[in-house]
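Peer 1: Kindly generate the corresponding structure for this input.
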Amino acid sequence: MGVNSAIYPSLKGKRVVVTGGGSGIGAGLVEAFVRQGAEVHFLDILDSESEKLAETLGDEHTHPVFHHCDLKDAAAIAATFEKIGPVHVLVNNAGNDDRHTLEQVTPEYFEDRMSVNLRHMIFCTKAVVPAMKAAGGGAIINFGSISWHLGLPDLVLYETAKAGIEGMTRALARELGPDGIRVTCVTPGNVKTPRQMKWYTPEGEQEIVDAQCLKGRIEPADVASLVLFLASDDARFCTGHEYWIDAGWR
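Peer 2: Here you go, the predicted model:
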């Protein structure tokens, strides 16, 4: 994130939780919120990457806190959020885009993919809502995906879950709006992370850039800039919608 990037005074000191914060986009989110002076907690199962991130970010005043949490386990989610305490901003970022075909889908794999990509968002939200209501508001930011809008191949369960996240966002925004809780969805295009790079050859990566209106690669810091705005008081009337950052990929 550049030295001229925005600082939001309303985020300073806020307790922020980022799921899947140990790597990729999630790590960029953790870094960005730390830079805002927020009290950052992040959940992941990647212990070594997460511990290294927590050690390298922050200063003597602000350090992100890593919590090992398997988001497929609803009881573990509840216990982790109880330990963290009241949350001002929840970023439901965690997900997994493993490739698969319809022929490979079993009932067990279906349940596993829904747990990884959709179900935990409901239970993380459920965990933070009571304190947000008591505080008079809060921000919940869910991560969707451009994949189902484009109908990308070999992602039928991932795309099913991501489409559901947009519907969930609108439903929760309506239900929680009277309590001052904003619920939005960020829809990234192809973001340059180590995980994404393993799926594409240089030629495949160039095809994506060629299909974008803006001819560059989206970085985690670019996504974080949008999330920071949606989490801040500057976005106080933003809720119930998707916000795209895809460089115009069509």
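Peer 1: When you work out contacts or count neighbours from here on, use the C-alpha atoms and nothing else.
Peer 2: Fine.
Peer 1: contact partners of the longest strand seen in the chain?
Peer 2: For the chain, the strand reaching the highest residue count under DSSP state E is reported as strand 181-188. Residues from elsewhere that reach strand 181-188 (CA atoms under 8 Å, 6 or more residues apart in numbering): 132-133, 136-146, 165-166, 169-170, 172-173, 176, 223, 226-227, 230, 236-246.
Peer 1: In PyMOL, select just the buried ones from those residues.
Peer 2: Selection of buried members from these for PyMOL, criterion 16 or more other CA atoms under 10 Å:
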select buried, resi 132+133+137+138+139+140+141+142+143+144+145+146+165+166+169+170+172+173+176+223+227+230+238+239+240+242+243+244+245+246
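Peer 1: Now the second one, please; I'll put the structures next to each other:
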Amino acid sequence: MFSLKDKKAIITGGGSGIGKAISVLFAKQGAEVHILELTAESAQNTVDEITAEGGKVFAHACNVAKHDEVVATFEKIGNIHILVNNAGIAHVGKVDTTGEADFDRIMDVNVKGVYNCLYASIPQFRKSGGGAIVNMASIASWVGISDRFAYSTAKGAVMSMTLSVARDYINENIRCNSISPARVHTPFVDGFIAKNYPGNEAEIFDKLSKSQPIGRMGKPEEIATLALFLASEEAGFITGSDYPIDGGFIKLNN
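Peer 2: Okay, here's the model as predicted:
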């Protein structure tokens, strides 16, 4: 089950964290993995891990916020069967503490970056007779998260784009779903805590972990497993849906 043999997958932001876990798992399941990162060096650890396990992987230097760059990269890769829009950046701030430059930066990567990849992917999906898109949304698409105005705005847009694409291309055998994780333990989280709470890392880590009712953060591998299901033939009857993977955050945090 959940084989991706003979499938070609593009994964944005596949060099670290959730994207790396998805890239490694997809390659293990037989996919030819194409990682998009700002620089090829950013993807090197993932490439080395996949290659060591006998997988097939390619790294492409591509800024997802640059339309022409994305289109050229997708055309170079050619026909695809799977797209995972994972690349994204974070920002802390309320609406009155979010400057225009920061807002534009979040929109460029987290919204326009997803649009660019969706735009560039459709012609390549058509060459393959269809395929599956998995967009990375967030619990911030569902509920209010303190001090996350720009990030929440962007992730709400990702969920809406998911519904629109699912509707528009359902008759072309292109499925589109999204995943909404709660907090996941990645190197980004460790770096954020170290930068903003020096000397209190353990206390803050524990606090952030317990914000999920299940009592811990998610693991990148757990998000990757859900992405694998949604990208596989076993999920062929699923499109236009969002899947919270949140340790009970949305429904049980009351």
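Peer 1: returning to that earlier point: now, the contacts of strand 181-188 of structure 1 that are in helices?
Peer 2: 132-133, 165-166, 169-170, 172-173, 176, 223, 226-227, 230 (DSSP state H).
Peer 1: about what we covered before: now the longest strand of structure 1: which residue numbers in structure 2?
Peer 2: Under the alignment (TM-score structural alignment), strand 181-188 of structure 1 falls on residues 174-181 in structure 2.
Peer 1: compared with structure 1, how much does that stretch deviate?
Peer 2: Stretch 174-181 of structure 2, aligned to structure 1 and superposed, deviates on average by 0.4 Å (mean CA distance after the TM-score superposition for structure 1).
Peer 1: where do the strands sit along structure 1?
Peer 2: Using DSSP E, strands in structure 1 cover 15-19, 39-44, 65-68, 89-92, 138-143, 181-188, 242-245.
Peer 1: Save these as a markdown table, and put in distance to K126 of structure 1 too.
Peer 2: Formatted as a markdown table, the strands of structure 1 follow (distance: least, CA to CA, whole Å):
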| stretch | distance to K126 of structure 1 |
| --- | --- |
| strand 15-19 | 13 |
| strand 39-44 | 16 |
| strand 65-68 | 18 |
| strand 89-92 | 11 |
| strand 138-143 | 11 |
| strand 181-188 | 12 |
| strand 242-245 | 20 |
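Peer 1: what sits against the residue nearest the centre of structure 2?
Peer 2: Using CA atoms, centre = their mean, the residue of structure 2 that lies closest to the mean C-alpha position is N86, 2.0 Å off. Taking CA under 8 Å, 6+ apart, we find N86 of structure 2 in contact with 11-14, 18-19, 135-136.
Peer 1: Trace it over to structure 1, please.
Peer 2: Checking TM-score structural alignment: N86 of structure 2 goes with N93.
Peer 1: Look up how far I181 of structure 1 lies from that match.
Peer 2: Per CA to CA, to the nearest Å, N93 of structure 1 is found 18 Å from I181 of structure 1.
Peer 1: swap in A161 of structure 1?
Peer 2: 23 Å.
Peer 1: so how many other residues sit close to the residue nearest to H91 of structure 2 when sequence neighbours are not counted?
Peer 2: Of all residues not flanking H91 of structure 2 in the chain, Y151 sits nearest, at 6.0 Å (CA to CA, 6 or more residues apart in numbering). Burial of Y151 of structure 2, expressed as a neighbour count using other CA atoms under 10 Å, amounts to 25.
Peer 1: Y151 of structure 2 maps to what in structure 1?
Peer 2: Per TM-score structural alignment, Y151 of structure 2 is aligned with Y158.
Peer 1: which ones are touching that match?
Peer 2: 96-98, 113-114, 117.
Peer 1: again, only using 10 Å
Peer 2: 95-100, 110, 113-114, 116-118, 145, 147-148, 164 (CA atoms under 10 Å, 6 or more residues apart in numbering).
Peer 1: Now restrict the residues you listed to buried residues only.
Peer 2: By 16+ other CA under 10 Å, the contacts of Y158 of structure 1 give 95, 97, 113-114, 116-118, 145, 147-148, 164 as buried.
Peer 1: just checking, which of these belong to helices?
Peer 2: 113-114, 147-148, 164.
Peer 1: quick one on the thing from earlier: between the strands of structure 1, which one is closest to A32 of structure 1.
Peer 2: A32 of structure 1 lies closest, by CA to CA, to one member of the strands of structure 1: strand 39-44, at 9.8 Å.
Peer 1: mean deviation of the closest one from structure 2?
Peer 2: Relative to structure 2, strand 39-44 of structure 1 is 0.4 Å off (mean CA distance after the TM-score superposition for structure 1).
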